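Asks: Have a look at this prediction, sequence included:
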Amino acid sequence: MINSLFITFYPKKTTSNQNTKAVIYARLTYNSKRTDFTTSRKIDASKWNSHTNSVRGNSVEAKALKRYLDDMRASLYEIHDRLVREGKKISAKIIKDIYFGKEEKQYMLIEIFQEHNDEMEKLIGKGYTKGTLQRYNACKKHIEDYLAFRYKTRDMPVEEVDHQFITGFDHYLKSEKDCAHNTAQKYIVNFKKIIRIAYANQWIEKDPFFHWKGKWKSSEREYLTDAELQCMVEQEFDLPRLDMVRDAFVFCCYTGLAFADVEKLSEDDIITDINGKKWIKTKRQKTKSLSSIPILDVPQVILDKYKDHPRVKSGKEVIPILSNQKYNSYLKEIANACGIKKNLTTHLARHTFATTVTLSKGVPIESVSKMLGHRSLKTTQIYAKVLDEKVERDMEMLQKQLSLAQKKNK
């Protein structure tokens, strides 16, 4: 609407010197958002009428200044009217930029996001993984859906993204997309990277994330118990595809490797030390940090089982791995066959390794951290849940030590 644009002028002193004239500024306000700029004209503050936002008097100088400001106002309204007629995006800053001859390309949010994702796709295997790209593509799709839902548009200038947009997107993810709190936070962090790119390139004047701070909710990490893991190992399957996926999952439970790490694992990553013990030495796909994992009996049996498999003999894999989509789908069938109610994922396998296979058996958390390929012990503490049975054993050992000490003192 034309009436949405308001133009006012006001004097502003740039120094505390009483003899210095005030600079006249213009203020454009459009839909409650404003921008100010200097008119390059000065005036004695006493000659300015704040009620009419104009200069006092009828002197030649006063009339010339009035005419100059009236022409400026008319030009600004004319720019606004043209944008309305052409159906283009309007903001106070856009009108100001056009007035000063800066009618440059508008940087659009979805265009920037797509360009980022296209560049990331070119770097798959060179610093980024397919999984990371999938998350950013999913985030872009959520932003597109949010724009259509809330703003009834397919794209918008990135400079119009503000704190309200961010909080609204957070609410939309939880209410309309049914995302869990931490999942929504991850998408917003992905979105934050796009906005920071725009800010670094000076496509926006302010960072809308400056006052935003994400809060993560701690969640309980599921894992398989000894009984569930043993049931998984002993379960027999008539279908080769289920047998193969079960073996891959169990391999992850006893090595702590993620799906992407097992998928890229090769014979070069398996070494034998001077004592004849076999180790997996591989850099994690996600963090590029080194994992050093001694191969236990169960994963060794699985390696031996598939050593003559065509895909293994070709040198591509150490155990045959299906696509991630099929892998996750078949895990549901396997869980049903084993009577396990938990959602089987490779992350659950890593949790199982950290808890049931290692920590609960007395393996120090520092060793578990190195095997998981974590850079920080804090990360391991999230994965590695200290089980009640281990606490019980630790307290029993303490009680024995206290009892021995009491006997010695008698």
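Replies: Yep, it's here.
Asks: From now on I want contacts and neighbour counts done on CA atoms only, so please keep to that.
Replies: OK.
Asks: what helices or strands is the longest strand along the chain leaning on?
Replies: Among the segments of the chain that qualify as a strand by DSSP state E, the longest is strand 33-43. Taking 3 or more CA pairs under 8 Å, 6 or more residues apart in numbering; DSSP states H and E as the contact definition, the neighbouring helices and strands of strand 33-43 are strand 22-30, helix 92-99.
Asks: this is the comparison structure:
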Amino acid sequence: MRATVRIVLRKDYTKQDGKQQLALRYVAHRKSTHIGLGISILPRHWDKNASMVRAGEPLSFRYNKYIKEIEQRAVKLVLDNHNNPLPIPKFRELLFEKTESHTDFYDFITQELEFLQTDRRKGTIDNYKKLINTMKLWKPTLLFSEITLDFIQSFHKHEIESGNKQSTVYKKHANFKFLIGVAMKKELITKNPYDNFEIKKKIKAENNDVLTEEEIETLYKVYESNVYTKGKQTVLRNFLFACYSGLSYAEYDIVTYADLKYYMVDGHKCLLLCNERYKNNIPYRIPIVSDKVKALLGSGKDFQKIFTVLTNQPTNRYLKDIMNEQGINKQVTFHRARHSFRTIAAQKGIQENIAERIMGHAEGNDIKDIYTHLQDEDIIREMLTKWVA
């Protein structure tokens, strides 16, 4: 069956200002995907029949120029592979492929980030850009041929000597490894130097990695008392929900009230927050079984976002202030909420595969779940019987 492409306005994701995302829908081998174009407009500014942004949108000319370019590339890929449609990953790769030659890694990756931002969060792209700017200060130019194991080790040494924490340095390595992978897909780098360099994912903290249930309860009482206003109260609400649910920071700007499902389990009215992680497209199922956690959700219309999200820097700054003010002597970042959830879940005896499913880890979403009949009700019941906060 021949593949098809079409520019569409996605109605399943609506921002607070009412704008919706434009995407390229690609259908092949009876599977479809939506590839974001990085463009959000009001529904009234979209001409569905002409596949164009109407003149009422101030950036309509620029948007339409980009849409036309993407659509022409997509149609060409479909026609070039008429008898054997491209699989979705290959189509996506070729759609954003550049043909220009490159010698400097920084120049190459800067151009690639323009395309990566169409289907990756702004915060993630900002982290990549920040990394490149940091590396430029240390090494202003970087040829592809210079990206070797010796270079990786020298970069590691430089970052440590600059006073960065090991956990921070290894996060930079993880980002750099991803960017090298982008270059490898274009065959600009033949061997990944990280094959011989271990990126340590967990750096043991000295009693400051996770919060206890008692500390989380203390923070909840502070939240209920409305001691804080505006930014701090918003951050505290988000952080507490992550402690009780394991929801990743990257998902907070995505989830809407439409992602909540209602269930009656053993006579209890429960909620299940269902979506896919932005990072890896792996589904998660988060049971909300206590009135305390339900209160953190609030209420709203289906299209409305559940949470208000601050950027990473002020979020962690507010968390540091809150911990100091409440006498919690731990170096807490927002991600520690997920660590806290996972640790407490283990202490309470939550089944490992269910905890992994809740958090959206690959381990808990294996095909084995199909054969063990792991259902939404099972996930809810596990939390209901072992952890009602």
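Replies: In hand now; what should we look at? Being a predicted model, the structure only gives us computed values, none of them experimental.
Asks: circling back to that earlier point, will you turn the helices and strands packed on strand 33-43 of the first structure into a markdown table that also has mean neighbour count?
Replies: Compiled in a markdown table, these are given as follows (neighbours: other CA atoms under 10 Å):
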| stretch | mean neighbour count |
| --- | --- |
| strand 22-30 | 20 |
| helix 92-99 | 18 |
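Asks: any idea where the helices of the second structure begin and end?
Replies: Counting by DSSP state H, the second structure has helices at residues 60-80, 88-95, 105-116, 122-138, 149-161, 166-185, 213-224, 231-245, 291-297, 312-325, 336-347, 352-359, 368-372, 376-386.
Asks: picking that back up, need the helices and strands packed on strand 33-43 of the first structure in JSON lines (columns: distance to residue 368 of the first structure).
Replies: JSON lines is the format used below for these (distance: least, CA to CA, whole Å):
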{"stretch": "strand 22-30", "distance to residue 368 of the first structure": "58"}
{"stretch": "helix 92-99", "distance to residue 368 of the first structure": "55"}
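Asks: do you know which of those lies nearest residue 64 of the first structure?
Replies: Within those, the stretch nearest residue 64 of the first structure is strand 22-30; the backing value is 14.0 Å (CA to CA).
Asks: And the closest one, how far out from the chain middle?
Replies: Average the C-alpha atoms of strand 22-30 of the first structure, do the same for its chain, and the two points are 39 Å apart (CA atoms, centre = their mean, to the nearest Å).
Asks: quick one: it aligns where in the second structure?
Replies: Mapped onto the second structure with TM-score structural alignment as the criterion, strand 22-30 of the first structure occupies no residues.
Asks: between that strand and strand 33-43, how many degrees?
Replies: Angle of strand 22-30 of the first structure versus strand 33-43, following axes from the mean of the first three to the mean of the last three CA atoms, to 10 degrees, is 160 degrees.
Asks: Summarise which helices and strands strand 22-30 of the first structure is packed against.
Replies: strand 5-12, strand 33-43, helix 92-99.
Asks: got a list of what residue 233 of the second structure touches?
Replies: The neighbourhood of residue 233 of the second structure, defined by CA atoms under 8 Å, 6 or more residues apart in numbering, consists of 223, 226, 227.
Asks: Then residue 108 of the first structure?
Replies: Contacts were defined as CA under 8 Å, 6+ apart; by that measure residue 108 of the first structure touches 155, 156, 157, 158.
Asks: tell me which of the residues you listed is nearest to residue 8 of the first structure?
Replies: Of all the contacts of residue 108 of the first structure, the one sitting nearest residue 8 of the first structure is residue 157; the distance, using CA to CA, is 25.2 Å.
Asks: For the closest one, the count of nearby residues, please.
Replies: 18 (other CA atoms under 10 Å).
Asks: Likewise for residue 184 of the first structure?
Replies: Around residue 184 of the first structure sit 22 other residues, with neighbours defined as other CA under 10 Å.
Asks: Which position in the second structure pairs with it?
Replies: With the correspondence set by TM-score structural alignment, residue 184 of the first structure lines up against residue 169 in the second structure.
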